[in-house]
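K.L.:
no FASTA, just this:
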């Protein structure tokens, strides 16, 4: 086993795109900086776990540039469909790209912010983040990572000593700045902006940047189709992983879909208590556009918008042919993801799909909690309830992918339902008690160890 510490390897690849893609910005000057969460596990993957407390605050609360990386923060430009209404007036409005660096897998990674002040794209916003919003993003990313979802990582959360007024929660409320570690912040909306401007030269430049830097491939004869193929595969996997996790993102707009297929930017998210396709996360999603069961459809629709944008530099038919592979890729990925949570080794696509369908039907009919079901079923044992008769029959011949010998299996399921989240926030809000928050992160990571291959 290689135990060599990861070296800090700074990058500036984003500058290759040119200043048509971003705007230099100045971070907010916060009155206070109280460190509330530091992700040393993620920091170790990019060579930053040895930063002292003062250095951490200087970089991630005061935004002193990282050595060898970007000399100034960059607010990225993009457009997007928001609840399927096209908006050309958006971009990084309360965050920026702070630094780029390499991780242990030699991937190009971004350190980017949320709540770091106003930018040219802030419109009428204050560029700030509530402490509750930051806390919720930490919890979401930790839980998703443990459940096998490709996700950004919450890297740092610092309370800033400001009081914010918000219409959708009790105010004034506390403020924070979040730093996330992500495999790029290039969105489908980044491509849409170039298509809107009919900017074929920069579109070709962006396609090449993504293929080379995010997929480690040289562009071929039809680079746009090559890229779409990769994105369709990754986003189909993302949609499948949401379903297996029981997660509802809530705002699957094209500006929130990363072309690496990595989930990010968490706002009104929730975990579904039961397998209810109509369950929604956002109180403003009145039509259920991004309901639990409609997430694969929503992500497929977003991939279609990328294809539309890529028509700027490609013929239509190759892009259409690739888009049509999404349903099959999704079906394959969701079978793999659900069987991973059930803790059995896949057999073949036909049997796997039949088993997954029986499991979904059993959960729907029984009303069992999603977390409870997957906890009890891990290793291939489903409830004796009549609703799972077809699943029990379909499981014959499957083998466990790992034993239930981790201490996690002797306790209770780890979950992240809304009442738990509100209780964690209440302790912070009322008593400045962060113990339940840190205890929850420890419990999530304990579950992640039990599930990991």
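P.N.:
Looks like it arrived, so ask away. The structure presented is a predicted model; accordingly, all values stated were derived computationally and were not measured.
K.L.:
could you use CA atoms for every contact and neighbour count after this?
P.N.:
OK.
K.L.:
please state the offset of stretch 148-156 from the chain centre?
P.N.:
For stretch 148-156, the separation from the chain centroid amounts to 6 Å (computed by Cα atoms, centre = their mean, to the nearest Å).
K.L.:
so how far is residue 211 from residue 218?
P.N.:
6 Å (Cα to Cα, to the nearest Å).
K.L.:
more neighbours, those two?
P.N.:
The residue with more neighbours, out of residue 218 and residue 211, is residue 211; 20 against 14, by other Cα atoms under 10 Å.
K.L.:
make sure that one is actually in contact with residue 227.
P.N.:
Yes - using Cα atoms under 8 Å, residue 211 is in contact with residue 227, at 6.5 Å.
K.L.:
what packs against the helix or strand hosting residue 298?
P.N.:
Following DSSP states H and E, one finds residue 298 within helix 295-310. Applying 3 or more Cα pairs under 8 Å, 6 or more residues apart in numbering; DSSP states H and E, we find helix 295-310 packed against helix 188-196, helix 223-245, helix 316-323.
K.L.:
which SS class is residue 36?
P.N.:
Recorded secondary structure, residue 36: strand (DSSP: H, G, I helix; E, B strand; the rest coil).
K.L.:
okay, now residue 385: neighbour count?
P.N.:
Neighbours around residue 385, by other Cα under 10 Å: 12.
K.L.:
contacting residues for it?
P.N.:
Residues near residue 385 by Cα atoms under 8 Å, 6 or more residues apart in numbering: residue 366.
K.L.:
that older thread, how about the helices and strands packed on helix 295-310 in CSV, adding distance to residue 26?
P.N.:
Compiled in CSV, those are given as follows (distance: least, Cα to Cα, whole Å):
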stretch, distance to residue 26
helix 188-196, 22
helix 223-245, 32
helix 316-323, 40
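K.L.:
and residue 98, that one's in a strand?
P.N.:
Yes - judged by three-state DSSP, residue 98 forms part of a strand.
K.L.:
this is the other structure I want to compare:
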């Protein structure tokens, strides 16, 4: 168990909300527990890096309670809009929160699961996770972290020895349980549930919890909370765009009020700057297409504002919502300049540069990862022709924020396109060969070091 009391700082803040916010549950009793991935860097941030592999499996495969934190797993209650249709019958259906602790920087962190078994909200689901789904979540979170997107982190993946039947992939397929390290699991849908039930006292308690526990403010002001969420989610949307990432399912129950991305299902990275590119095969209308993600996130935040009307006046809520566009514009400039590897200048110059880059990427179809690799630091290579002259001119006054002296720049761009993801999974499925996954994680982390 954790051995460093200064690094391991357990908490149980969720209990302060009271039993109307969650249901006590138990993890499934899996037939096997084979450790497949442990994120030692993430574990170190919360003092769990000293666990040996046997202790790790007990904690994250059998869910033996960690000392000083929640006494048992809690399935959180929430509602949400799913593809713009309200659903009051959801909640943690194949996961739970089973521990909280402070990270080295003082943030309250949750350990949450995916694939840990059935809960009162499983409906007709089996509460399980495919091993492939777990591998995909490792790849998504590692890539997003490297590309400066606020994201949950995959802490652990343990194969559980069951055969699962799924309609959208070859079955039977292998099973797993995943543990994520996240800055809270409070969703916009958590607030929607309270508004649905007209629970004003619960709403005030949740506002206070989020401000005090997740934002570190001694306050209970719903307007202040909405301001925070508007700012954080505008930043999230901007960084998705700069990363070329498509979440796939930006329902209101998948938007964390800390602005941290999580819960990766049908995600994709776009090969080119294609606003119509979608990740989910079932998103027939392109509601959550690459270019519509900022709009989708804003719509979800509007549902938070509507829920907060239970305890706040409309006018200040509307005023806060109206700030989303300006915050997004500032955030997309920051995010794109970070990816370009240049130091920001005047706001008008920055906007003009970003617009020139977006236009050129869209019109030429140049691969995103290739472009950002080539241009990092502000130097557009000669091979980029006449259609790039506006970008070349806009870039000219900018200086590099970091030198290209990392070994990463001597190789090729690191990407995470769907064919690569399938190629990493194929040897695991066929031969239980995990070497491609480990090599990819190492390559992604090297890219993150070069960009950071």
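P.N.:
Happy to help now that I have it. Please read all numbers here as calculations on a predicted model, not as lab measurements.
K.L.:
and the TM-score between them?
P.N.:
The TM-score (TM-score structural alignment, normalised by the length of the second structure) is 0.98; 447 aligned residues with a Cα RMSD of 0.9 Å.
K.L.:
residues in contact with the helix holding residue 298 of the first structure?
P.N.:
With Cα under 8 Å, 6+ apart as the test, helix 295-310 of the first structure has contacts from 188-189, 191-192, 194-196, 203, 224, 228, 231-232, 235-236, 239-240, 242, 248, 252-254, 257, 289-290, 319-320, 323, 326, 330.
K.L.:
okay, the angle between it and helix 223-245?
P.N.:
170 degrees (axes from the mean of the first three to the mean of the last three Cα atoms, to 10 degrees).
K.L.:
closest one to residue 412 of the first structure among the helices and strands packed on helix 295-310 of the first structure?
P.N.:
Distance to residue 412 of the first structure, taken as Cα to Cα, is lowest for helix 223-245 among these, at 16.8 Å.
K.L.:
tell me which stretches of the stretch 251-400 of the first structure form helices.
P.N.:
With DSSP state H, counting those that start in this stretch as the definition, the stretch 251-400 of the first structure shows helices at residue ranges 295-310, 316-323, 326-342, 349-366, 370-377, 389-394.
K.L.:
and the helix or strand hosting residue 203 of the second structure against the first structure, how far off on average?
P.N.:
Secondary-structure assignment from DSSP H and E places residue 203 of the second structure in helix 200-209. Average distance, helix 200-209 of the second structure versus aligned residues of the first structure after superposition (mean Cα distance after the TM-score superposition for the first structure): 0.2 Å.
K.L.:
and residue 109 of the first structure, how far is that from residue 15 of the first structure?
P.N.:
Residue 109 of the first structure sits at a distance of 14 Å from residue 15 of the first structure (criterion: Cα to Cα).
K.L.:
among these two, which residue is more densely surrounded?
P.N.:
Set side by side, residue 109 of the first structure and residue 15 show more neighbours around residue 109, with 22 against 12, by other Cα under 10 Å.
K.L.:
now that one. Nearest residue, chain neighbours left out?
P.N.:
Nearest residue to residue 109 of the first structure, sequence neighbours excluded (Cα to Cα, 6 or more residues apart in numbering): residue 183, at 4.6 Å.
K.L.:
for residue 208 of the first structure, see how far away the one you found is.
P.N.:
Plainly put, residue 183 of the first structure is 16 Å away from residue 208 of the first structure if you go by Cα to Cα.
K.L.:
between these two, who's got more neighbours?
P.N.:
When residue 183 of the first structure and residue 208 are compared for neighbours, residue 183 comes out ahead with 27 against 20, by other Cα under 10 Å.
K.L.:
run a quick neighbour tally on residue 322 of the first structure.
P.N.:
By other Cα under 10 Å, 19 other residues sit near residue 322 of the first structure.
K.L.:
ok, now how distant is the aligned residue in the second structure for it from residue 237 of the second structure?
P.N.:
With TM-score structural alignment as the criterion, residue 322 of the first structure lines up with residue 320 in the second structure. Distance check for residue 320 of the second structure against residue 237 of the second structure: by Cα to Cα, it reads 17 Å.
K.L.:
which stretches of the stretch 51-200 of the first structure form helices?
P.N.:
Counting by DSSP H, counting those that start in this stretch, the helices of the stretch 51-200 of the first structure are 53-60, 131-146, 188-196, 200-214.
K.L.:
how about these, which one is nearest residue 37 of the first structure?
P.N.:
Residue 37 of the first structure lies closest, by Cα to Cα, to one member of the helices of the stretch 51-200 of the first structure: helix 131-146, at 8.2 Å.
K.L.:
ok, and what's touching the closest one?
P.N.:
With Cα under 8 Å, 6+ apart as the test, helix 131-146 of the first structure has contacts from 150-154, 157, 159, 173-178, 245, 265-267, 269, 416, 421, 425, 441, 444-445, 447-449, 451-452.
K.L.:
give me the angle between it and strand 34-38.
P.N.:
Using the same axes, to 10 degrees: helix 131-146 of the first structure against strand 34-38 is 10 degrees.
K.L.:
quick one: helix 131-146 of the first structure aligns where in the second structure?
P.N.:
Aligned by TM-score structural alignment, helix 131-146 of the first structure corresponds to residues 131-146 of the second structure.
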